[in-house]
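Trainee: mind looking at a prediction? Sequence and model below.
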Amino acid sequence: MKLFLIVSCLFGTIYAQHAGTNTPESAPQISIEKCSSGGSCQQESSLITLDSNWRWTHHVDDYVNCYTGNEWDQQFCPDVATCTAQCALDGVDQATWSGTYGIQVSGSELSLKFVTNGPFSKNVGSRVYLLESETKYKMFSLLNQEFTFDVDSSQLDCGLNGALYFVEMEQDGGLSKYPTNEAGAKFGTGYCDAQCPHDMKWINGEANVQDWVPSDNDENAGFGHFGSCCMEMDLWEANSKSQAYTAHACDVNEPTRCEGQDCGDNDSGDRYNGVCDKDGCDFASYRMGDTSFFGEGSSFKVDSSKPVTVVTQFITDNGSDNGDLVEIRRKYVQNGQVIENSKVNFDGVSDYDSITDDFCTDIKDLFGDVNDHQKKGGLKTMGEALKRGMVLVMSLWDDHEAFMLWLDSNYPEDGSGPGVERGPCPTSSGRPEDVESNQPEATVKFSNIRYGDIDSTY
């Protein structure tokens, strides 16, 4: 056993996902606030880091790409071990944040631009995380708490998604858990979510090159053998046409590299056999039958042409941080007025206005959806993840798989009945080639992030 450990340690010093030094990392600061009962809020200084998938991946101590477009260079990446040993993730400096990735931070505001034509390549979308220090993600434990932010989605048309959500990543991005990971949270490693994405270039400190297949409709993406699964709590998925918030529970309670059936891949018919609830339990006003609640203009209760404050409350059964999650409640604030969430508007179903287990069961029965939410433990399981702590993610993206129709149009396209209509966009919308050419300047802005006791942040 001692010999095995010695050999493993020696191997780890050679076979490792490296942190590059060609470009020094310069994480921008962003201010957030922690609030307590009575409305007293204290400012906290945090940092923003860019997800590893967007970062330059190059040969160690050189300027030669290991990954170009949507393919790994076979010279450096003929297999997992060789690629992991020979390739490095690099830093993002001040000029690159805006000039290459279209990301700007000022005070409490984060701005994400959709398409940026940089000096070396065209960047599409982005995904960033909140850090508490240079090497650790900020962990939010939100059971019996609320989380609030301002968002401007007015520039996002059909097919785009400006998202703010939480996932159960390792606080250090897997730096301490995986000897092959030398990059860690500083370089945006360790992403996972309930979709168990296969497009991650690095999982558990190793290059995801095994069985890598370049995407046939995305020049920047591909799919590897492994996926990366974990709990996910979507607080905001939206454009100017429609919005939703969704709880995704999993059978695993930590970031988990999956393969085969556990990934729940659609292509293999295993969507509901995997470790995570990919559908989730969602509350989307338009899908719930209230088509006049959210949209552009003063005729809607929440006017998406203007910034809005979004409040999400995680209610426990006993009103304590140690209780079970029983409700996820939503409020909005706009023009100085608190706007209560919309209600379910279908005959034969209670007029629910929040996510509860009863809501999930009744609405999935009405829609004819598989209740994987209940199978994966429902809100109790989601609450356990919120208690352990989750990482904040903010992103802007288009959808090369389902064209974002599940958010803002009819989905499935040929479906009928309650729950199919999810937004006013035509089913012909959302094609990435159209979205990227017609909306390159589209930008989402998140600001004034606050968290704390119930009813203390707005």
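Mentor: Arrived safely.
Trainee: can we go C-alpha only for contacts and neighbour counts from here?
Mentor: Fine.
Trainee: the helices in the stretch 351-458 of the chain, which residues?
Mentor: Taking DSSP state H, counting those that start in this stretch as the criterion, the stretch 351-458 of the chain carries its helices at 357-367, 372-375, 378-388, 405-408, 432-438.
Trainee: next secondary structure after the top helix by length along the chain?
Mentor: Longest helix in the chain by number of residues, with DSSP state H as the criterion: helix 2-14. Using DSSP states H and E, the helix or strand that follows helix 2-14 in sequence is strand 18-19.
Trainee: and that following strand, what does it pack onto?
Mentor: On a contact count with 3 or more C-alpha pairs under 8 Å, 6 or more residues apart in numbering; DSSP states H and E, strand 18-19 meets strand 87-89.
Trainee: in the strand it packs on, what's buried?
Mentor: 87-89 (16 or more other C-alpha atoms under 10 Å).
Trainee: any chance of these in JSON lines, plus distance to residue 382?
Mentor: Below are the buried residues of strand 87-89 laid out as JSON lines (distance: C-alpha to C-alpha, whole Å):
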{"residue": "87", "distance to residue 382": "36"}
{"residue": "88", "distance to residue 382": "35"}
{"residue": "89", "distance to residue 382": "32"}
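Trainee: closest to residue 286 out of the residues you listed?
Mentor: residue 89 (41.1 Å; C-alpha to C-alpha).
Trainee: give me the nearest residue to that closest one, chain neighbours excluded.
Mentor: residue 57 (4.8 Å; C-alpha to C-alpha, 6 or more residues apart in numbering).
Trainee: hold the first one in mind and look at this next one:
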Amino acid sequence: MELTLLTLLSLACLANGQGVGSFSQEVHLPLPMQSCTSSGCATQTTSVVLDSNWRWLHANNDYTNCYTGNTWNQQLCPNAQTCTANCALEGIDQGQWASTYGISVSGNSLRLNFVTPNSNGKNVGSRVYLMVSDTRYYMFQLKNREFAVTIDSSRLVCGLNGALYFVEMEADGGMASFPTNRAGAKYGTGYCDAQCPHDMKFISGQANSEGWVPSSSDPNSGSGRYGACCMEMDIWEASSISQAYTPHPCTVNRYTRCDGVQCGDNGGDRYRGVCDKDGCDFATYRQNQRNFYGPGGTVNSNQPVTVITQFLTTTGTDAGDLSEIRRIYIQNGQTIRNSPVNLPGITAYDSITNAFCTATKNLYGDTQDFTAKGGLKAMGDSLQRGHVLALSLWDDHYANMHWLDSNYPTNGNPATPGVARGTCPITGGKPADVEAQSPNAYVVFSNIRVGTIGSTYAGLDY
């Protein structure tokens, strides 16, 4: 009887869709950025919002959890439609940012702590997005532009990834496209990326509870039937050991809920999905430049570094196609050019071009999925439509981050080009170990700038 009444009640208010809680007032942390031209830089009033997946999800006007640990409440969520109507995302007040999630800002600097003990146990990692208002994400249009940010990865050990990247999310978090989503960008909804993640609790305004399988290693996560796909441009994926920047094109040109083969889930369907999950990575250690980045390296990961990424076009104008993604570093007042590829039989490329991607993938024996999914032109078209900035800190329950900082595949010969990604041991990086041994790890992102080519770093005081 209880379940029947609950279901009837849910169907009666179905038009309300995914709700918003009323127990905490939503507060966004101010994080100003700058927009630059050749005439100088102007400060923009921007802020950050926490991703919806980290939030308390509970019954409408009730403290009962819709989701606990890594499982759904079957009374509130007997099916996706009912779950969507029954459940609300709660706001985050000023005090919860640091005490519950380990996130803080100081001026133009954002710090993400790894493990934060709190009244509910602990929070592990986080993901936030840059906002232009309380209800809309800041949309970056990066083709024929450059992006600059200063990053401190010095406290990130093997198995951790302090990531800054862009994804083709919708500016309002999907409210207009999916009317059952009443929370929107204000509550951090609408995430997608090129991995087509299945761990999102809500996709396209609907609960992703159907077919949900709790993770065997992550007490807070699981996997639903659907995935959330879109183009992704990784500006910085790094620990203090290794780093990479990587474009991931897709054959879809907007936020897309995937199902089955189109998700390209790991296994035989990986390259049949709509997105290039491998991407075309420029990872200096993988390209046999072993001393370029790391503790005491040319780019010294013991200290903050400013990272500039330029998105150059065929014509040098907004109308041209994306033809090159170039990287510049500034540290201790010195401008450092990106290291060239140091691999047998390969041109000494020092930036991402279509030719670089084809040549390195041929040498590594990788599938040419980057080209198949449209290469740099598709990536540039996506960047012109607009991307949302995501900043995160995470550990890896799938591959222990070995694809970034160790040998991958772990049974590969490290002397084979493309296998060695960093100095971390193949026995390391397990999330349980990293969380227990390095809970105080953190990453800091600061001084975010975007502008015309050459405008974001000239004259800065480093």
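Mentor: That came in fine, so what should we check first? Please read these numbers as outputs of a predicted model, since none were measured by experiment.
Trainee: what sits closest to residue 188 of the second structure if chain neighbours are left out?
Mentor: residue 51 (4.2 Å).
Trainee: residue 374 of the second structure and residue 354 of the second structure, how far apart?
Mentor: Per C-alpha to C-alpha, to the nearest Å, residue 374 of the second structure is found 10 Å from residue 354 of the second structure.
Trainee: again, but for residue 91 of the second structure
Mentor: Residue 91 of the second structure sits 44 Å away from residue 354 of the second structure, taking C-alpha to C-alpha as the criterion.
Trainee: show me which of these two is the more surrounded one.
Mentor: residue 91 (24 against 19; other C-alpha atoms under 10 Å).
Trainee: corresponding residue for the more buried one in the first structure?
Mentor: Using TM-score structural alignment, the equivalent of residue 91 of the second structure in the first structure is residue 91.
Trainee: which residues touch that match?
Mentor: With contact taken as C-alpha atoms under 8 Å, 6 or more residues apart in numbering, residue 91 of the first structure is in contact with 20-26, 55-56, 187.
Trainee: of all pairs in those, which one is the farthest apart?
Mentor: 26 and 56 (14.5 Å).
Trainee: surely residue 84 of the first structure is within a helix?
Mentor: Yes: under DSSP: H, G, I helix; E, B strand; the rest coil, residue 84 of the first structure sits within a helix.
Trainee: and it, how many residues sit next to it?
Mentor: If you count neighbours by other C-alpha under 10 Å, residue 84 of the first structure ends up with 25.
Trainee: got a list of what it touches?
Mentor: By C-alpha under 8 Å, 6+ apart, the residues touching residue 84 of the first structure are 15-18, 77, 180, 205-207.
Trainee: same thing with residue 354 of the second structure?
Mentor: Taking C-alpha under 8 Å, 6+ apart as the test, what residue 354 of the second structure contacts is 323-324, 371, 375-376.
Trainee: what's residue 137 of the first structure aligned with over in the second structure?
Mentor: So, by TM-score structural alignment, residue 137 of the first structure is matched to residue 137.
Trainee: residues in contact with its match?
Mentor: So residue 137 of the second structure contacts 129-131, 170-173, 185, 388 (C-alpha under 8 Å, 6+ apart).
Trainee: could you do residue 333 of the first structure as well?
Mentor: 308-311, 339, 458.
Trainee: run the last query once more with 7 Å
Mentor: 308-310, 339 (C-alpha atoms under 7 Å, 6 or more residues apart in numbering).
Trainee: one more: residue 238 of the second structure?
Mentor: The contact partners of residue 238 of the second structure, taken as C-alpha under 7 Å, 6+ apart, are 161-163, 244.
Trainee: 8 Å instead?
Mentor: By C-alpha under 8 Å, 6+ apart, the contact list for residue 238 of the second structure reads 153, 160-163, 244, 404.
Trainee: let me have the residues you listed in JSON lines, extended by secondary structure and distance to residue 12 of the second structure.
Mentor: Listed next are the contacts of residue 238 of the second structure as JSON lines, based on DSSP: H, G, I helix; E, B strand; the rest coil; distance: C-alpha to C-alpha, whole Å:
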{"residue": "153", "secondary structure": "coil", "distance to residue 12 of the second structure": "50"}
{"residue": "160", "secondary structure": "strand", "distance to residue 12 of the second structure": "45"}
{"residue": "161", "secondary structure": "strand", "distance to residue 12 of the second structure": "44"}
{"residue": "162", "secondary structure": "strand", "distance to residue 12 of the second structure": "44"}
{"residue": "163", "secondary structure": "strand", "distance to residue 12 of the second structure": "42"}
{"residue": "244", "secondary structure": "strand", "distance to residue 12 of the second structure": "50"}
{"residue": "404", "secondary structure": "helix", "distance to residue 12 of the second structure": "49"}
